[in-house]
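S.K.: fold the following and give me the result.
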Amino acid sequence: MGIDSDLREIWSVPVEQIAGWVARRWPDGASPQWWLAVFESLEVRVMPFRGATSNRRADDFKVAAEVIDLAVRIEGVRAAVGAYWMLRIASIARRFDPPIFDLPEILLPDGAAKWALGKFPITREQAIAESEIRKVRYDNTDESFYAPIGGEVNLPSEVEFSALQDVELIMWALSWISSYVEDEEVDREIHAWLELRYWR
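M.R.: Sure, this is the predicted structure:
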């Protein structure tokens, strides 16, 4: 069964049964690559250029929100990746005029931002400290840091992402919806994080 047939199956089951379908399809857990392929297809599905009824669009967004949230809940992807995609889908929902009614709370600006803010792997203070350490490391690096020209490059079998990279990923995505957030507390927290961009 390939990704196309998987997607058809996902769209054919009720939203509340998607988690059960994924568990049966991938009893040992789906790979991050599979989840990302699904996320990308979800994004295309909810794009404004696709002709669909308002009810169909609302259903598509509900499926997207459930799948992304599920992937994070069962640790199919890193929480930061899920936050990035949830904010990405939420920002697409903002493009519709007239707006889409009956969107899940998690795809409204306040809901998406609040959910994403809970996915930062470290505190702001830790992010500042990590950023300073990285800057010092880069400033003091020698030739061994760079790949040899014409030489053999050994890549790790699995790429490791630092907590700081995940922070930057979420911060980048938060900027897409920050101007639409109405909750003052959420807005303050977003801007407190976004201000870290100037610490470099």
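S.K.: CA only for contacts and neighbour counts going forward, please
M.R.: Will do.
S.K.: ok, Ser41 to Val67 distance?
M.R.: Using CA to CA, to the nearest Å, Ser41 is found at 11 Å from Val67.
S.K.: now swap in Pro148 and tell me
M.R.: Going from Pro148 to Val67 by CA to CA gives 42 Å.
S.K.: that older thread, the more surrounded of Ser41 and Val67?
M.R.: A direct count of neighbours by other CA atoms under 10 Å for Ser41 and Val67 places Val67 higher, at 23 against 15.
S.K.: assign that one to helix, strand or coil.
M.R.: The three-state label given to Val67 by DSSP: H, G, I helix; E, B strand; the rest coil is helix.
S.K.: that one: what's it in contact with?
M.R.: Residues near Val67 by CA atoms under 8 Å, 6 or more residues apart in numbering: 18-19, 39.
S.K.: highest neighbour count among the residues you listed?
M.R.: Phe39 (21 neighbours).
S.K.: re the thing from before, in CSV, list the contacts of Val67 along with distance to Asn140 and secondary structure.
M.R.: Formatted as CSV, these follow (distance: CA to CA, whole Å; DSSP: H, G, I helix; E, B strand; the rest coil):
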residue, distance to Asn140, secondary structure
Ile18, 49, helix
Ala19, 48, helix
Phe39, 39, helix
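S.K.: please give the structure of this sequence too, so both can be compared:
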Amino acid sequence: MTPNRRAEDLNLAAEAILLAVKLGGVRAAVGAYWMLRIAALSLRFDPPISGLPQILTPDASAEWALQQIPLTRERAIAESEIRRGEYLNASEGFYAPVGGEVTLTGEVAFSGLQDVELILSAIPWVSSHIKDKEIEGEIRSWLEIQGDL
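M.R.: So this is what the prediction gives:
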């Protein structure tokens, strides 16, 4: 595969992610996860691929991913404490039966906290390559509370 073809493929991937998020085809957190994954992948090429879209730079992909986080840090911690309490106080009916059939009724909903956790799981893939101090500080602030979630 030629370097130009790689750049075209990565550009197409970034465009598809942005469009899927914009149209609501995927949750913003899933888009952020994949954008960070593609940005991290592009860093692995030596020599670096020229002609990549701006969104696939570490700074731009991280900044965009941070914008997709649906909760504030304070709200994420509060939601985590609520979830922890629900798990600790749950009755047997809360859990799926072991070895039994599980039937999901209705649409499966993902919480804002799950979206925060998904994005934070991918941020480290590019965080060591961040040049912008403001983005780096925001990432550091999120990663500092990750253990509390």
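S.K.: returning to that earlier point: looking at structure 2, which of the contacts of Val67 of structure 1 hold up?
M.R.: Using both residues aligned by TM-score structural alignment, their matches' CA atoms under 8 Å, structure 2 keeps none of the contacts from those.
S.K.: which one of these is nearest to Asp59 of structure 1?
M.R.: Nearest to Asp59 of structure 1 out of these is Ile18 (CA to CA; 13.2 Å).
S.K.: for the spatially closest residue to the closest one that is not a sequence neighbour, which three-state class applies?
M.R.: Ranked by CA to CA, 6 or more residues apart in numbering and with sequence neighbours excluded, the top spatial neighbour of Ile18 of structure 1 is Ile10, at 6.5 Å. Ile10 of structure 1 falls in the helix class when you classify it by three-state DSSP.
S.K.: how near is Ile10 of structure 1 to Asp142 of structure 1?
M.R.: Distance of Ile10 of structure 1 to Asp142 of structure 1, computed by CA to CA: 50 Å.
S.K.: what does Glu75 of structure 1 give?
M.R.: Distance of Glu75 of structure 1 to Asp142 of structure 1, computed by CA to CA: 37 Å.
S.K.: just Asp183 of structure 1 next, same as before
M.R.: 47 Å.
S.K.: more neighbours, those two?
M.R.: Higher neighbour count among Asp183 of structure 1 and Asp142: Asp183, with 13 against 9, using other CA under 10 Å.
S.K.: can you map out the helices along structure 2?
M.R.: Using DSSP state H, the helices found in structure 2 span residues 3-23, 28-43, 58-67, 73-88, 112-122, 124-127, 133-146.
S.K.: save the ones you listed as TSV, and put in distance to Val102 of structure 2 too.
M.R.: Formatted as TSV, the helices of structure 2 follow (distance: least, CA to CA, whole Å):
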stretch	distance to Val102 of structure 2
helix 3-23	30
helix 28-43	25
helix 58-67	33
helix 73-88	19
helix 112-122	21
helix 124-127	34
helix 133-146	31
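S.K.: closest one to Leu52 of structure 2 among these?
M.R.: In terms of CA to CA, the element of those nearest to Leu52 of structure 2 is helix 3-23, at 5.5 Å.
S.K.: counterpart of stretch 84-104 of structure 1 in structure 2, which residues?
M.R.: Counting by TM-score structural alignment, stretch 84-104 of structure 1 falls onto residues 33-53 of structure 2.
S.K.: just the buried residues of the matching stretch, please?
M.R.: 33-40, 42-43, 49, 52-53 (16 or more other CA atoms under 10 Å).
S.K.: okay if I get those residues as TSV plus distance to Thr105 of structure 2?
M.R.: As requested, the buried residues of stretch 33-53 of structure 2 are exported to TSV (distance: CA to CA, whole Å):
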residue	distance to Thr105 of structure 2
Tyr33	27
Trp34	28
Met35	31
Leu36	32
Arg37	32
Ile38	34
Ala39	37
Ala40	37
Ser42	40
Leu43	42
Ile49	46
Leu52	43
Pro53	41
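S.K.: now for those: which two are most distant?
M.R.: Spanning the widest gap among the buried residues of stretch 33-53 of structure 2 are Tyr33 and Ile49, at 21.0 Å by CA to CA.
S.K.: dump the residue contacts of the residue most central in space within structure 1.
M.R.: Centroid-nearest residue in structure 1: Tyr84, 2.3 Å away (criterion: CA atoms, centre = their mean). When contacts are counted by CA under 8 Å, 6+ apart, Tyr84 of structure 1 touches 116, 169-170, 173-174.
S.K.: cool, thanks, signing off.
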